[in-house]
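*Asks:* Make a model of this:
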Amino acid sequence: MNKIILLCILQFSTYTMQSQNEPYHSDVEWVTNPSHNNWLYKVNEQAKITIELYLYGVLQKDIEISYSIGPELMKAEREGKVKLANGKAELTVGTLKKPGFLDCRFKAEINDKTYSHHIKVGFEPEKLKPYTQFPTDFTSFWDKAKAEAALCPIKIEKILAPEYCTDKVDCYLVKIQAYKEGYNVYGYLTLPKKEGKYPVVFSPPGAGIKPMDPLTHTFYAENGVIRFDMEIHGIRPDLDAKTYKEISRSFGGGDNSYLINGIEDKDRYYMKKVYLSCIRAIDYLTTLPQWDGKNLIAQGTSQGGALVLVTTALDNRITACAATHPALCDMAGYLDNRAGGYPHLFTEYKNMDKPEIIKTLQYFDAVNFAKLIKVPVFMTFGYNDNVCPPTTSYITYNVIKSEKKSLITPVTEHWVSDNTRRVILDWIKTQLK
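*Replies:* Predicted structure coming up:
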C-alpha cells in the first residue's frame, strides 16, 4: 500500500498561514500561498504564489519585496522586486523542466530591519530518482562487516538515571560494547514501570555531538512502549553541555567532522562502525526480558532517520520503520546539478569530488539501504527544509518497495512538531502484532 497524506494547515479567522515559518516571537508574519493547495505542480506548469506581510498582526501595504528564485539549494536563476499593492501581490515563480523543487526566497525592509522568508514548490517529485549508484557487492560488503562485528562479545553496563524517572517510567543509562572490543556506545533506555511484555522502539540520534534528553520521548514508555535513545560516538550522554561543546569542536564539524573521517576508504569510513553499532544495539534490545518478542521498531529523525533506514535494511529483526526527514540520502545528488542530501559534502566541504569518495558514499548512502527494506515504512518530511531537502526525501521514499506511507507537512523546515511526534507513535501502534 502506497499512501501519501498531506497535513492540512489550519485556517485562522483573520488570515491563512500555510507557509508562515517565522519564529513564534517575531513581530513580522509572512503569508505565502501557492496557487495549488498541495504545493505541487506538473513539470512545465507555471506556479504562482500570493504574498502578504503582517507587522504586529496588521497587514502591510505598499511594501517592496525582493525575491530570488532557483532550484532548491542551488544558485538563483531569477531575481526581482514586487510591491504589495493593497497588502498583497501575486508572483509567477516559474516552472521546472524536470522533477524537483523551486525555492522562492523573499526579503523585506521594515523599520530598518531585514526580514527573510522562503517557500518551496514541487514539480512531480514522485518521479525523482537517485543519482547514487548501487554497487554490485553492496550486500556482500555489509554481510561480511556484520559477521566480523558479531564476533565481538557484547558487554553491558546499566545504571538507573533517576533524574529521568517518573511515577510511570523508569530510565536507565546503558553502555554497550559494540563493533569491536573497547569500542562502546551509550543510550537511555526508558521502560514502563508496570510489569509486562512490551514492544521496543530503537532510536538513533540526529547529527552532531551533543547531550541527550530522553524526556522528549518519555510519552513512548507512558504509552506502553520501551524506547532506546542511542548515542553513536562512545561519549557519555550525561556530560554537561560545555564539555560536549569542547568535544564537538574537536571532531563534530567542518573539516574535522566525523562525517568525513576516513571517507576515502569504505573500510575506514567513520560511519561504518556507526552502522554496525546500531545492529549491536538491536542485539542488546532483543535480550530485554520486558520485550514482547514480536515488535521491534526503528524510529529516528534527520541523521537518525537515515540510521533507521540503514538498520532496517541490515537487520531483519526490525518489524517496522519510521523515518523523519532522513539525512545521508543521495548525498552525491549535487553532481547531477540538483540538491543532494545532508551533510552537503559537495557544497560545505572541500575536495569531495573524488572518485574514491563518490565510491565510498555508494556503500553508505541511505537511499541504497532503503531499496532493500521489506517491512512497512512511515516517512515524514516538509518542503521548506534546507538541511534535509525534500528532493532527497522524495528520492528515498520513491525507491522503497515495501508497504509505505508518508505524512507530508509542506510548511515544515528542519524541525518536528509535538503533534507529528505523536502521529509517528500512533502509526507505530498500528504496526504492532
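
*Asks:* Please count neighbours and contacts with C-alpha atoms only from this point.
*Replies:* Fine.

*Asks:* Can you show me the strands along the stretch 51-200 of the chain?
*Replies:* Using DSSP state E, counting those that start in this stretch, the strands of the stretch 51-200 of the chain run over 58-59, 64-71, 78-83, 89-94, 100-110, 113-123, 156-160, 169-177, 184-192, 198-203.

*Asks:* same deal with the stretch 201-350 of the chain?
*Replies:* 226-231, 291-301, 320-324.

*Asks:* Can you check which of those gets nearest to residue 267?
*Replies:* strand 226-231 (21.4 Å; Cα to Cα).

*Asks:* what inclination does the closest one have with respect to strand 169-177?
*Replies:* In terms of direction (axes from the mean of the first three to the mean of the last three Cα atoms, to 10 degrees), strand 226-231 departs from strand 169-177 by 50 degrees.

*Asks:* For strand 226-231, name the packing helices and strands.
*Replies:* With contacts taken as 3 or more Cα pairs under 8 Å, 6 or more residues apart in numbering; DSSP states H and E, strand 226-231 sits against strand 184-192, strand 198-203, helix 218-222.

*Asks:* thinking again about what came up before, adding distance to residue 4 and mean neighbour count, write the strands of the stretch 51-200 of the chain out as a markdown table.
*Replies:* Formatted as a markdown table, those follow (distance: least, Cα to Cα, whole Å; neighbours: other Cα atoms under 10 Å):
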| stretch | distance to residue 4 | mean neighbour count |
| --- | --- | --- |
| strand 58-59 | 35 | 14 |
| strand 64-71 | 23 | 20 |
| strand 78-83 | 32 | 13 |
| strand 89-94 | 25 | 16 |
| strand 100-110 | 17 | 20 |
| strand 113-123 | 15 | 20 |
| strand 156-160 | 41 | 13 |
| strand 169-177 | 34 | 22 |
| strand 184-192 | 31 | 26 |
| strand 198-203 | 23 | 25 |
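
*Asks:* Which among these is found nearest to residue 400?
*Replies:* Closest approach to residue 400 among those (Cα to Cα): strand 100-110, 18.4 Å.

*Asks:* Next, the angle from the closest one to strand 89-94.
*Replies:* 150 degrees.

*Asks:* chain center to strand 100-110, what's the gap?
*Replies:* Here the centre of strand 100-110 is set off from its chain's centre by 23 Å, with Cα atoms, centre = their mean, to the nearest Å.

*Asks:* Can you tell me what sits against that strand?
*Replies:* 63-73, 93, 95-96, 114-125, 128, 390-391 (Cα atoms under 8 Å, 6 or more residues apart in numbering).

*Asks:* Before we compare anything, build this one as well:
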Amino acid sequence: MAQFDLPLEQLERYSPAVPEPADFDAFWQRTVKDARNSPVILELREAHNGLRLVDCWDVTFAGFGADPIRAWYSRPAGIEAPLPAVVEYVGYGRGRGLPHERLTWPAAGYAHLLMDCRGQGDQYGAGGQTPDPHPSPHGGHWPITRGILEPEDYYYRRLITDAVRAVEAVRSLPGVDPARVVAAGNSQGGGLALAVAGLVPDLSALLCTAPLLCHIQRAIQITDAAPYGEIVNYLAVRRDAEDAVRRTLSYVDAVAFARRAHAPAHFGVGLRDNVCPPSTVFAAYNQYGAAGGNQAGVERTIEVYPFNHHEGGDAVQVRRQLEWLNARTHAARRQAGAARS
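*Replies:* This is a model prediction of the structure:
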C-alpha cells in the first residue's frame, strides 16, 4: 500500500474537531460506576505454561455487567517484590491465546496482565475463552457493528469497560505495585489502551501503536479495510442507519478519551497503514491531554514509520517502547526510594 493519507508535515498539525456527545463524561462515569458494583477478582489459579523463568496465573475478573473476563497474569519467576504492571489489550479478532505466547513484558521485569476480548478470538492467534453473553439486537454480526444503533447496546461500551476493570484487577493481584500500572496495545488494543488512559486518571503510562477507534468518522470515509470496512458494509445495506451509527461511534471515539488523558504516552504509526489510517492516529496524538488545559505539560512522543503498514515498527517499535518505559519506570522507582528515605 502506497502512502494515501495526508503528508507528514500536515499530519503533525492535524487536529480536527472530532465531535463528542454532550453527555460523554456522564455516560462513561455511569457505565464504569455500574461495573464496580461487583468484586473485581472472581478467580485466580496457577497456570502451567511450560516455562521455568516465568510464572503464570489464569485470572477471571468481573467486567461489564459483572461478566467473567479471562486473562493471563504473568511475572518473572522467583521475584517477590511488587513490580510495575503492564496491562495489555489484544488486536481485533484475537483472544488471549495461550499462556506462553506473550513474554516480552515479564521477561523485561514487569508483571503482565493480558486481557481476553469478549466474543472475539476466532480470527487470529490461538483463540479466546471469553463469550459475550449480551445480545446485540441493534446492529450487525461483526464485533465492531454489534449493537451499533444504540450507545447503551454497543459492543465497545462493554469492551472498554472490561479494559478499565482489567486495570483494577491487576492492582489487586499479588506482586503488583498499584501505583505503577501501564496500559498497552496495538490496533484494537491501542484503542482500548487510549480509552483506559482517558478513564483511569492515575495510570502511570500509555503504550499505543496504530490504535483503532480514533477519528472513526474519518476512518470510514477513507478506508474500506476491516474492521472499519465492516461498518462501511453495514451502512451500504442499511442506508437509513447512518445518523444512529455516527451518534453511537461518537461515544467510543478514542480522540475524546485522548483529550482527557494525561499519563505519559508513547505512540507509534505507519504512514502506509490503511487499517488504522495515520491521520486518525495523529488526530488522537495531537489532542492527547488537551482537555486538561495543560497539554504542554503532558509528556507524549510518537514514532513514525514512513514505509510501514499496520505492522508499524514491529519489533523495532517494541524495543523503543521498552527503552522509553524502562527509563520512566526506573525514574519512578528512584523517586519512590528517595521519598521513603
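
*Asks:* The aligned partner of residue 242 of the second structure in the first structure: how many residues sit nearby?
*Replies:* Applying TM-score structural alignment, one finds that residue 242 of the second structure aligns to residue 354 in the first structure. By the criterion of other Cα atoms under 10 Å, residue 354 of the first structure has 9 neighbours.

*Asks:* And the one 4 residues further on, by the same measure?
*Replies:* When neighbours are defined as other Cα under 10 Å, residue 358 of the first structure has 18 of them.

*Asks:* repeat for residue 18 of the second structure
*Replies:* Number of residues near residue 18 of the second structure (other Cα under 10 Å) recorded here: 18.

*Asks:* what's the distance between it and residue 114 of the second structure?
*Replies:* As judged by Cα to Cα, to the nearest Å, residue 18 of the second structure and residue 114 of the second structure stand 30 Å apart.

*Asks:* for residue 201 of the second structure, same thing?
*Replies:* Relative to residue 114 of the second structure, and taking Cα to Cα, residue 201 of the second structure is found at 21 Å.

*Asks:* Break down the second structure into its helices, ranges please.
*Replies:* Taking DSSP state H as the test, the helices found in the second structure are 8-11, 24-35, 104-107, 155-171, 188-199, 216-222, 228-237, 242-250, 254-260, 278-286, 315-340.

*Asks:* picking that back up, and the helices and strands packed on strand 226-231 of the first structure: which comes nearest residue 410 of the first structure?
*Replies:* Minimum separation from residue 410 of the first structure across these (Cα to Cα) falls at strand 198-203, 24.4 Å.

*Asks:* list the helices and strands that closest one packs on?
*Replies:* strand 226-231, strand 291-301.

*Asks:* Contact partners for the residue nearest to residue 103 of the first structure when sequence neighbours are not counted?
*Replies:* Spatially, and ignoring its direct neighbours in sequence, residue 103 of the first structure is nearest to residue 120 (4.4 Å; Cα to Cα, 6 or more residues apart in numbering). By Cα under 8 Å, 6+ apart, residue 120 of the first structure lies in contact with 39, 72, 101, 102, 103, 104, 383, 384.

*Asks:* wait, which of those is closest to residue 32 of the first structure?
*Replies:* Of all the contacts of residue 120 of the first structure, residue 104 has the smallest distance to residue 32 of the first structure: 10.0 Å, by Cα to Cα.

*Asks:* The second structure: which residue goes with that closest one?
*Replies:* Using TM-score structural alignment, residue 104 of the first structure sits opposite a gap in the second structure.

*Asks:* Okay, residue 104 of the first structure and residue 149 of the first structure: tell me how far apart.
*Replies:* 47 Å.

*Asks:* Please apply the same query to residue 212 of the first structure.
*Replies:* Distance of residue 212 of the first structure to residue 149 of the first structure, computed by Cα to Cα: 26 Å.

*Asks:* How far does stretch 63-71 of the second structure sit from its chain's centre?
*Replies:* On Cα atoms, centre = their mean, the centre of stretch 63-71 of the second structure falls 16 Å from the chain's centre.

*Asks:* Need the strands of the stretch 51-200 of the first structure in JSON lines (columns: distance to residue 339 of the first structure).
*Replies:* Putting the strands of the stretch 51-200 of the first structure into JSON lines (distance: least, Cα to Cα, whole Å) gives the following:
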{"stretch": "strand 58-59", "distance to residue 339 of the first structure": "35"}
{"stretch": "strand 64-71", "distance to residue 339 of the first structure": "8"}
{"stretch": "strand 78-83", "distance to residue 339 of the first structure": "18"}
{"stretch": "strand 89-94", "distance to residue 339 of the first structure": "18"}
{"stretch": "strand 100-110", "distance to residue 339 of the first structure": "9"}
{"stretch": "strand 113-123", "distance to residue 339 of the first structure": "13"}
{"stretch": "strand 156-160", "distance to residue 339 of the first structure": "41"}
{"stretch": "strand 169-177", "distance to residue 339 of the first structure": "37"}
{"stretch": "strand 184-192", "distance to residue 339 of the first structure": "32"}
{"stretch": "strand 198-203", "distance to residue 339 of the first structure": "27"}
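
*Asks:* Between the helices and strands packed on strand 226-231 of the first structure, which one is closest to residue 248 of the first structure.
*Replies:* Among those, the nearest to residue 248 of the first structure by Cα to Cα is strand 184-192 (16.4 Å).

*Asks:* Could you export the helices of the second structure to a markdown table, including columns for distance to residue 62 of the second structure?
*Replies:* A markdown table is the format used below for those (distance: least, Cα to Cα, whole Å):
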| stretch | distance to residue 62 of the second structure |
| --- | --- |
| helix 8-11 | 39 |
| helix 24-35 | 8 |
| helix 104-107 | 24 |
| helix 155-171 | 7 |
| helix 188-199 | 16 |
| helix 216-222 | 28 |
| helix 228-237 | 29 |
| helix 242-250 | 24 |
| helix 254-260 | 22 |
| helix 278-286 | 29 |
| helix 315-340 | 28 |
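
*Asks:* Out of those, which is closest to residue 208 of the second structure?
*Replies:* Each of the helices of the second structure was scored for nearness to residue 208 of the second structure using Cα to Cα, and the closest is helix 188-199 (4.6 Å).

*Asks:* What is the corresponding segment of the first structure for that closest one?
*Replies:* Going by TM-score structural alignment, helix 188-199 of the second structure sits over residues 303-314 in the first structure.

*Asks:* hmm, back to that, looking at the strands of the stretch 51-200 of the first structure, which is nearest to residue 359 of the first structure?
*Replies:* Using Cα to Cα, the strands of the stretch 51-200 of the first structure put strand 100-110 closest to residue 359 of the first structure, at 24.6 Å.

*Asks:* about what we covered before: can you redo the helices and strands packed on strand 226-231 of the first structure as TSV with distance to residue 278 of the first structure?
*Replies:* Shown next, in TSV, are these (distance: least, Cα to Cα, whole Å):
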stretch	distance to residue 278 of the first structure
strand 184-192	9
strand 198-203	9
helix 218-222	20
